[in-house]
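1. Any chance you could fold what I've pasted below:
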Amino acid sequence: MSAVANDGGAPGRTIPPAPPTSDSRTFARGVQDLIEGLRTSELWLHLGWTDIKQRYKRSVLGPLWITIATGVTAVAMGILYGELFHQDIKTFLPYVLLGFIFWGFIETTVLDGSVVFSTNEGLIKQLPAPISVHVYRVVWRSLIIFAHNIVIYAIVFAIFRPPIDWSALLVIPAVGLFVLNAIWVTVVFGILSTRFRDIGQLLTTAVRLVFFMTPIIWSAKTLSDVGDSGSSKLKYVELNPMFHYLEIARGPLLGDHVEFYHWGIVLGCTAVGWIAALLVMRNFRARVAYWV
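-> As a prediction, the model looks like this:
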């Protein structure tokens, strides 16, 4: 509705209404996008499963190739590095295998999440859906691959019988934290990589580097067994957040006691990551469709 004002020189002059204020750059809209995307679960569940089927289309074994590839690599690395580091194969092979399984989830989430929007340009521009749908799609797809790979542990468990007890159930909240972190990682790197395409290449290099810096194909316990110099090196290992993520997930399935500070560090990283994700959603969510 327009207003009528009298400024003395132009009686009856019409003043146009103020333009409506946009709320697209608010935390509320970012949170709403995440909630609405979660509610459209049928869509991202279907898209994620379709991605897996398309990847192994016309393949005889289909998604079983995921399990075979991970199993062969983990067993080969476990035997090789077990001999090099003089480790007991009965304990070292399950250690390496679980490291590969959980690291595979992390790596898949980071690398696929960094290109989730740039590789789905058509869907983003044509499908009227929250952008978080594509985030959940990546996380769901990573969970499917993880579920295929965890079958290998069941086989290794039947062979080597690691001394686990009821504390093994701690792997459930650990996987829950992995999922929560996967969501914020996909949001942050997915949106930023859409704007700055070099970030995706940097992440690929960084993931490969962090793999060798993380106790996956080598054990942190070997450092603590070599005296004072090993203890100082272990402190450097603990500066790597991925070490703590693997500890809370791998330890319970190996029968190891997981110190509480590992959980504290992971919870801290999760909180910081979600704050970053909300900031990115608040500032750049509406621009993704223009950047792809």
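2. only C-alpha atoms for contact and neighbour calcs from this point on.
-> OK.
3. Tell me who's in contact with Phe178.
-> Neighbouring residues of Phe178 by Cα atoms under 8 Å, 6 or more residues apart in numbering: Ile106, Tyr245.
4. Next, the buried residues of the one helix or strand it maps to.
-> Secondary structure assigned from DSSP states H and E places Phe178 in helix 171-195. Going by neighbour count (16 or more other Cα atoms under 10 Å), the buried part of helix 171-195 is 171, 174-175, 177-195.
5. And this one, please, so the two structures can be compared:
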Amino acid sequence: MSASALESEAAASASPPASDSQTFRRAFQDLRDGFAQRELWLHLGWQDIKQRYRRSVIGPFWITIATGVQAAAMGLLYSALLDIPIDEFLPYVTVGLIVWNLISASILEGSDVFVANEGLIKQLPSALSVHVYRLVWRQLLFFAHNLLIYVVMVFAFGVWRHLTWPDLSAIPALGLIVLNALWVSIVFGIFSTRYRDISPILGSLTLLLFVLTPIMWTTESLKSQGGQAADRVKLAELNPLYHYLEIIRAPMIGKPQEAYHWYIVLAITVVGWAFALFALRKYRARVPYWV
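-> Purely as a prediction, here's the structure:
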């Protein structure tokens, strides 16, 4: 057999090189590369806020005013309906609303994160996670603006007298919510890019969860009624967003909290990131074709 024939046979029998485009290594690399480009997404996130309130006199502080008015209206109304002292209920509602805005925006805007950045994805060579980091950073800036309401409330209603050193657990709780906002944006963002019906479904579901989550009402008020009303607290605990809210709201208003809220949130975080890594591994390369 000639040398050329041997070479042809060897080439035919040789298996093609395996592609690593759908590996967990590439998924982790996308997350690392995206974080390494933090100068880009930090700038873009800040520019998003400036652009939204362009030519406005007080700029992004309209976020604070809108949230403060909403919290005051809901707090005054439901305090009277539920017969709860205003100095106790208004801080509860205010912090709940501030944290809810961060959680809901991560779900709603996260589902459109890649569709909204179609131009950048197709023209700018960057990691896919850059757009997720940009979204979460922007929501953190909104959250920081809303914290001004919390500072005023702490002193106006004497909440500071109930705060202790263990209440600093609100800081790691916020970090945990940020971790969840990242995986939520990745999972919903990827699948909503492929199936555009997911985004409006999430909009309706988030509105429903807002009503079912203890923001305008308290689980303590249900327990105090006894009977079937007290049993409904167990239904509230089936809502995962209740646990996310509780790990950060309770320490911010100086209330005791149960450890099981943390266990549930940590478990969901692990499962959620497993889904996010799978989605990045499997579909990361297809997103530019889907947008």
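6. After superposition, what's the TM-score here?
-> The pair, once superposed, lands on a TM-score of 0.95 when counted by TM-score structural alignment, normalised by the length of the second structure; 286 aligned residues with a Cα RMSD of 1.4 Å.
7. hmm, back to that, quick one: average offset of the helix holding Phe178 of the first structure versus the second structure, please.
-> By mean Cα distance after the TM-score superposition for the first structure, the fitted helix 171-195 of the first structure averages 0.3 Å away from its aligned residues in the second structure.
8. after that helix comes which helix or strand?
-> helix 198-213.
9. ok so, going back, can you give me the angle the helix holding Phe178 of the first structure makes with helix 198-213?
-> Put simply, helix 171-195 of the first structure runs at 140 degrees to helix 198-213, going by axes from the mean of the first three to the mean of the last three Cα atoms, to 10 degrees.
10. equivalent range in the second structure for helix 171-195 of the first structure?
-> Aligning helix 171-195 of the first structure against the second structure (TM-score structural alignment) gives residues 170-194.
11. so how far is that stretch off the chain centroid?
-> 4 Å (Cα atoms, centre = their mean, to the nearest Å).
12. what do you get for stretch 183-201 of the second structure?
-> Worked out by Cα atoms, centre = their mean, stretch 183-201 of the second structure lies 14 Å from the chain centre.
13. ok, now stretch 29-36 of the first structure?
-> With Cα atoms, centre = their mean, you get 19 Å for stretch 29-36 of the first structure.
14. now it: which residue numbers in the second structure?
-> Under TM-score structural alignment, the match for stretch 29-36 of the first structure is residues 26-33.
15. Which residues does that stretch contact?
-> Asp20, Ala127, Leu128, Ser129, Leu277, Leu280, Arg281, Arg284.
16. elements contacting the strand or helix carrying the fifth one?
-> Looking back up the chat, that one is Leu277 of the second structure. Element membership for Leu277 of the second structure (DSSP H and E) is helix 259-283. Helices and strands touching helix 259-283 of the second structure, by 3 or more Cα pairs under 8 Å, 6 or more residues apart in numbering; DSSP states H and E, are helix 24-36, helix 170-194, helix 240-252.
17. Just give me the mean distance for it relative to the first structure.
-> Per aligned residue, helix 259-283 of the second structure averages 0.5 Å (mean Cα distance after the TM-score superposition for the first structure).
18. Which positions within whatever helix or strand comes next after that helix qualify as buried?
-> Using DSSP H and E, the next helix or strand after helix 259-283 of the second structure towards the C-terminus is helix 287-290. Applying a neighbour-count criterion of 16+ other Cα under 10 Å, one finds Val287, Pro288 buried in helix 287-290 of the second structure.
19. average gap between helix 287-290 of the second structure and the first structure?
-> Looks like 0.4 Å for helix 287-290 of the second structure (mean Cα distance after the TM-score superposition for the first structure).
20. what's the neighbour count on the closest residue to Ala230 of the second structure other than its chain neighbours?
-> The shortest distance from Ala230 of the second structure to any residue other than its chain neighbours is 4.3 Å, reached at Lys223 (Cα to Cα, 6 or more residues apart in numbering). When neighbours are counted by other Cα atoms under 10 Å, Lys223 of the second structure registers 15.
21. dump the residue contacts of Lys223 of the second structure.
-> For Lys223 of the second structure, counting by Cα under 8 Å, 6+ apart, the contacting residues are Ala229, Ala230, Asp231, Val233.
22. Same check on Arg250 of the first structure?
-> Arg250 of the first structure neighbours (Cα under 8 Å, 6+ apart): Tyr95, Leu98, Gly99, Phe102, Val171.
23. got those as CSV, with distance to Leu239 of the first structure and secondary structure columns?
-> Output for the contacts of Arg250 of the first structure, formatted as CSV (distance: Cα to Cα, whole Å; DSSP: H, G, I helix; E, B strand; the rest coil):
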residue, distance to Leu239 of the first structure, secondary structure
Tyr95, 20, helix
Leu98, 21, helix
Gly99, 18, helix
Phe102, 19, helix
Val171, 22, helix
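24. quick check, nearest of the residues you listed to Val115 of the first structure?
-> Phe102 (20.8 Å; Cα to Cα).
25. Tell me the spacing between the aligned residue in the second structure for the closest one and Leu42 of the second structure.
-> Matched by TM-score structural alignment, Phe102 of the first structure corresponds to Val99 in the second structure. According to Cα to Cα, to the nearest Å, Val99 of the second structure and Leu42 of the second structure sit 21 Å apart.
26. neighbour-wise, which of those two wins?
-> A count of neighbours by other Cα under 10 Å puts Val99 above the other of Val99 of the second structure and Leu42, at 21 against 16.
27. is it true that that one touches Glu246?
-> No: using Cα atoms under 8 Å as the test, Val99 of the second structure is too far from Glu246 to be in contact (9.8 Å).
28. thinking again about what came up before, still touching in the first structure? Go through the contacts of Lys223 of the second structure.
-> Compared against the first structure with both residues aligned by TM-score structural alignment, their matches' Cα atoms under 8 Å, the contacts of Lys223 of the second structure retain Ala229, Ala230, Val233.
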